[in-house]
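Asks: Next come a sequence and a model predicted from it.
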Amino acid sequence: MSTMTNTISIKNLVDTAAADGSFKTFGKAIEHAGMSDTLRGAGPFTIFAPTDAAFEKLPAGQLDNLFKPENKDELVSLLNYHLVSGRKSIADVGKWEAARTVNGQPAPITMTNDKVSIDGALVTSADIGSSNGVLHGIDKVNIPTKM
């Protein structure tokens, strides 16, 4: 039994991310992609959410470009690359060789000095519980090779 059950919030993943304050850009991306209702739904989901600082590392203009209506499919694909079905603690994720993302492309998982990385993004805050899943903050926006 995971200890994570003690930290489950009554807020859904979208509201949990918003309340944290580190994931404002991620929240805007979810809205632009039209994924808010899904991520407020029953789930459960595990989100590897890039922090606002991670989004700031993207090349200039890339995020604005992704937010354009004509690029919605690309944005959805990118966000789905940060999403895994089910409620997975960081202890669970650390045992994997790769995460099976909703995008369909596996994201490689590595453990270094007891720190978990997903496709090169270090998990900086783990096991943020919500009513419909769990959120792990990461320090990089992962870009799938197939968008």
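Replies: Now that the structure is in, tell me what you want to look at.

Asks: From now on I want contacts and neighbour counts done on CA atoms only, so please keep to that.
Replies: Noted.

Asks: where do the helices sit along this structure?
Replies: In the chain, the helices defined using DSSP state H lie at 13-20, 24-33, 36-40, 52-56, 62-66, 72-80, 90-93.

Asks: another structure for you, compare them:
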Amino acid sequence: MKAADNGMSTSTAATATGAGVMVGGAMMTPDKDIVDNAAGSADHTTLVAAVKAAGLVETLKSAGPFTVFAPSNAAFDKLPAGTVNSLVTPEMKPTLTKILTYHVVPGSLTAANLTDGQVLTTVQGEKLTVMKSATGVMIKDAKGGMATVTTADVISKNGVTHVIDTVLMPAQ
């Protein structure tokens, strides 16, 4: 459903009923963990493959809680040609892990918990900046890139996921 105040797709009413939110053609439900919900989304196959290649599945299935800014397949498609195929190779695992953990923040932060100008410290250690307005939420990365939250508040049993349209990049 669309939230009238920010234009984002949110799950507030769906979560209250326990129904969940549709993402990538699959119902994301609060009784599943972040990984299991993402694995059902046709829009997150690249992210799920990357999480597996980086060896982060067990971490993101743990109790958390985590807030994940989850790039869609279309977000990964914006990267230069060959980037994703290169990142999922064994020799690039440290770089891939750094990029993926840059999309994860400790705690469970819904869109309502995010404020304009808020600085979030990622699991990777670097910062993200929240840009919030009447039209929605954007996340600014260390290199000045901006990702728009296209679906907010996908609630899982170990945190919350916000679907984003751009892969965030750490400074180094």
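Replies: Perfect, I can see it now. Computed from a prediction, not measured in an experiment: that's the story for all the values here.

Asks: Once they're superposed, tell me the TM-score.
Replies: With the length set by TM-score structural alignment, normalised by the length of structure 1, the two chains reach a TM-score of 0.91; 144 aligned residues with a C-alpha RMSD of 1.6 Å.

Asks: mind checking which of the helices of structure 1 is nearest Leu122 of structure 1?
Replies: helix 52-56 (10.4 Å; C-alpha to C-alpha).

Asks: Onto which residues of structure 2 does that closest one map?
Replies: Matched against structure 2 by TM-score structural alignment, helix 52-56 of structure 1 falls on residues 73-77.

Asks: Buried ones in that stretch, by neighbour count?
Replies: The neighbour-count check on stretch 73-77 of structure 2 (16 or more other C-alpha atoms under 10 Å) flags 73, 75-77 as buried.

Asks: Present these as CSV; the columns should include distance to Gly18 of structure 2.
Replies: As requested, the buried residues of stretch 73-77 of structure 2 are exported to CSV (distance: C-alpha to C-alpha, whole Å):
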residue, distance to Gly18 of structure 2
Asn73, 27
Ala75, 29
Phe76, 30
Asp77, 32
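
Asks: Of these, just say which sits nearest to Leu87 of structure 2.
Replies: Top of the list for closeness to Leu87 of structure 2, among these and by C-alpha to C-alpha, is Phe76 at 11.2 Å.

Asks: which residues touch the closest residue to that closest one other than its chain neighbours?
Replies: Using C-alpha to C-alpha, 6 or more residues apart in numbering and skipping residues adjacent in sequence, the residue nearest Phe76 of structure 2 is Val167, 6.2 Å away. Counting by C-alpha atoms under 8 Å, 6 or more residues apart in numbering, Val167 of structure 2 makes contact with 71, 75-76, 79, 147.

Asks: And the residues you listed, which two are furthest apart?
Replies: Counting by C-alpha to C-alpha, the most remote pair of the contacts of Val167 of structure 2 is Leu79 and Ala147, 13.0 Å apart.

Asks: Relative to Ala14 of structure 2, how far out is the residue located most distally from the centre of structure 2?
Replies: When distances are taken from the C-alpha mean of structure 2, Glu91 lies farthest, 24.2 Å away, according to C-alpha atoms, centre = their mean. According to C-alpha to C-alpha, to the nearest Å, Glu91 of structure 2 and Ala14 of structure 2 sit 42 Å apart.

Asks: rewinding a little: mind reading off the mean deviation between the match of helix 52-56 of structure 1 and structure 1?
Replies: Here stretch 73-77 of structure 2, set against structure 1 after superposition, deviates by a mean of 0.6 Å using mean C-alpha distance after the TM-score superposition for structure 1.
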